[in-house]
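**Student:** Whatever this is, show me its structure:
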Amino acid sequence: MATDVWGVLDEKRRLRWLFSPFEHVGPLEFGMTHEQAEAAVDGVLQTALREGSSGNEVRADFWLAQRPDARFSGPAVTVYYGRSIGLAGIAVNALRGPQVALNGMCLVGQVPSRLEDQFTDYLETHNKDLQYSQCADPCSAQLGLVLRAQRAGDIVLSRPVLVAEAWAHRCWDTTEGCIPRQEWKTFEW
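**Tutor:** Alright, predicted model coming up:
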């Protein structure tokens, strides 16, 4: 039997994390060192890759420590560190990442158009601005949140990128913002 490389983790089997803008995403707090982030997710996620990238950023991928089966190989969470501020960006994999909630709104693995409607309503209710990246991703600099899309076979699902306040001012800008270019190129895994 062939391995389903597009396996999407069932919602009931996902980790549950809360997002507090500019503070934390689950156990990961903005500003942490990589060693602190590893300790915060110890036993749940494990580092699979850590690499430098161009500029002042460093990237690391965290994989599920207990993989449900072979279909779920690949990173659950990708983190980006700014050398001067520590943990500055967290991208949650649409297929196998934790379910991240903002005031009850689930941000991971959702149908992008439906999530965009919820997000727009949320921003209007909370008197926050909606912006779009050059890739047409809905964003809010006031929350440090970009709702990207990621391919899962013939469908796409939501892949949120959550950033520290120091990266938020241009989080929608794919060319001059702080989110590394490699993140903007991530569409499938």
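
**Student:** CA only for contacts and neighbour counts going forward, please
**Tutor:** OK.

**Student:** what about the residue nearest to Leu130 when sequence neighbours are not counted, how many neighbours?
**Tutor:** With Cα to Cα, 6 or more residues apart in numbering as the criterion, Leu130 has its nearest non-adjacent residue at 5.4 Å, and that residue is Ser140. Residues lying near Ser140 (other Cα atoms under 10 Å) number 23.

**Student:** so where's the longest helix in this structure?
**Tutor:** Secondary structure of the chain per DSSP state H: the longest helix is helix 112-125.

**Student:** Okay, buried residues for that helix please.
**Tutor:** Pro112, Leu115, Glu116, Phe119, Thr120, Leu123 (16 or more other Cα atoms under 10 Å).

**Student:** wait, what's in contact with the fifth one?
**Tutor:** Under the criterion of Cα atoms under 8 Å, 6 or more residues apart in numbering, the neighbours of Thr120 are Leu130.

**Student:** in stretch 10-19, what counts as buried?
**Tutor:** For stretch 10-19, the neighbour count (16+ other Cα under 10 Å) marks Arg14, Trp17, Leu18, Phe19 as buried.

**Student:** Before we compare anything, build this one as well:
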Amino acid sequence: MAEADREQWGYVPFEHVGPLRFGMSEAEAVVAMEAAGFTCEKETRQGHITGKVTCRRPTARGMEPDVTAYFVDHLDAKGLTCLTVDGRGGPQVTWEGVKLIGRVPSQLTAEFLACVEERDLGFGISAQGDVFPVDQGFIPATQRAGDAVVTRAMFANPEGWAFTVGDCIPEEAWDVR
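**Tutor:** The predicted structure is shown next:
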């Protein structure tokens, strides 16, 4: 998808990604996404992740949803805990001036390294080998887009039920290729 055609979303770590706030209910997430022009489907789940909402723009043609939101109902933690943004057709999400979605992975890595050095942040490397700034509530990943590979991102807030951002991300979210 062309950069100019993507919705533009901001990201505040552990607070919100675009119109979606961590901790909001499934119903609130559906209302927010439908107001932004997406169509949504809800799915009840078993285990720690008790709900899933997939959202697509009406013009979306890909197999993957543009945005997938995961919900938890565990002890003191309730509501949106994780969301993923598709690299081919999802909204552009910007963190600290860095565009995270639909990028060439090596270019995003170079920007991350410059950004973490400038801000004196640490960085980590995901199980798939993607570089990310630690303690910022997201992990980038990659997926195929025809003959190319582009970046996507997984955002999470572990507060109240998990130890790390990675613990909040369901296995199926890691498996998007």
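
**Student:** List the TM-score for the superposed pair.
**Tutor:** In this superposition the chains share a TM-score of 0.88, using TM-score structural alignment, normalised by the length of the second structure; 172 aligned residues with a Cα RMSD of 2.0 Å.

**Student:** quick one, what contacts Gly82 of the first structure?
**Tutor:** Gly82 of the first structure is in contact with Asn56, Glu57, Val58, Ala88, counting by Cα under 8 Å, 6+ apart.

**Student:** Which residue in the second structure aligns with the last one?
**Tutor:** It refers to Ala88 of the first structure. Using TM-score structural alignment as the criterion, Ala88 of the first structure maps onto Thr81 of the second structure.

**Student:** go on, the third one?
**Tutor:** Alignment note: Val58 of the first structure maps to Gly51 in the second structure; criterion TM-score structural alignment.

**Student:** next helix or strand past the particular helix or strand that has that match in it?
**Tutor:** Taking DSSP states H and E as the definition, one finds Gly51 of the second structure inside strand 49-56. Next along the chain after strand 49-56 of the second structure, taking DSSP H and E as the criterion, comes strand 67-74.

**Student:** relative orientation of that following strand and strand 49-56 in degrees?
**Tutor:** 160 degrees (axes from the mean of the first three to the mean of the last three Cα atoms, to 10 degrees).

**Student:** Centre of the chain to strand 67-74 of the second structure, how far?
**Tutor:** Taking Cα atoms, centre = their mean, to the nearest Å, one finds strand 67-74 of the second structure lying 11 Å from the centre of the chain it belongs to.

**Student:** how would you label Arg88 of the second structure: helix, strand or coil?
**Tutor:** coil (DSSP: H, G, I helix; E, B strand; the rest coil).

**Student:** what's the distance between the aligned residue in the second structure for His34 of the first structure and Val53 of the second structure?
**Tutor:** In the second structure, His34 of the first structure lines up with Glu26, judged by TM-score structural alignment. Glu26 of the second structure is 7 Å from Val53 of the second structure, where distance means Cα to Cα, to the nearest Å.

**Student:** Which neighbours do these two have in common?
**Tutor:** Residues touching both Glu26 of the second structure and Val53 (Cα under 8 Å, 6+ apart) are Lys42.

**Student:** Pull the residues that contact the strand or helix carrying Cys82 of the second structure.
**Tutor:** Following DSSP H and E, one finds Cys82 of the second structure within strand 77-85. Strand 77-85 of the second structure has contacts (Cα under 8 Å, 6+ apart) with 21-26, 66-73, 91, 101, 152-161, 168-169, 173.

**Student:** Surely Gln142 of the first structure forms part of a helix?
**Tutor:** No. Applying three-state DSSP, one finds Gln142 of the first structure to be coil, outside a helix.

**Student:** That one corresponds to which position in the second structure?
**Tutor:** For Gln142 of the first structure, the aligned position in the second structure is Asp135, judged by TM-score structural alignment.

**Student:** same check, this time on Trp17 of the first structure
**Tutor:** In the second structure, Trp17 of the first structure lines up with Trp9, judged by TM-score structural alignment.

**Student:** Just give me the mean distance for the helix or strand that match falls within relative to the first structure.
**Tutor:** Using DSSP H and E, Trp9 of the second structure sits within strand 8-12. Once fitted to the first structure, strand 8-12 of the second structure is off its aligned match by 0.5 Å on average (mean Cα distance after the TM-score superposition for the first structure).

**Student:** tell me the centre residue of the first structure?
**Tutor:** In the first structure, the C-alpha nearest the mean C-alpha coordinate belongs to Ala91, at 2.1 Å (Cα atoms, centre = their mean).

**Student:** Give the full set of residues in contact with the nearest residue to it once chain neighbours are set aside.
**Tutor:** Among residues not flanking Ala91 of the first structure along the chain, Val161 sits closest, at 4.3 Å (Cα to Cα, 6+ apart). When contacts are counted by Cα under 8 Å, 6+ apart, Val161 of the first structure touches Gly89, Ile90, Ala91, Val92, Leu145, Val146, Leu147, Arg148.
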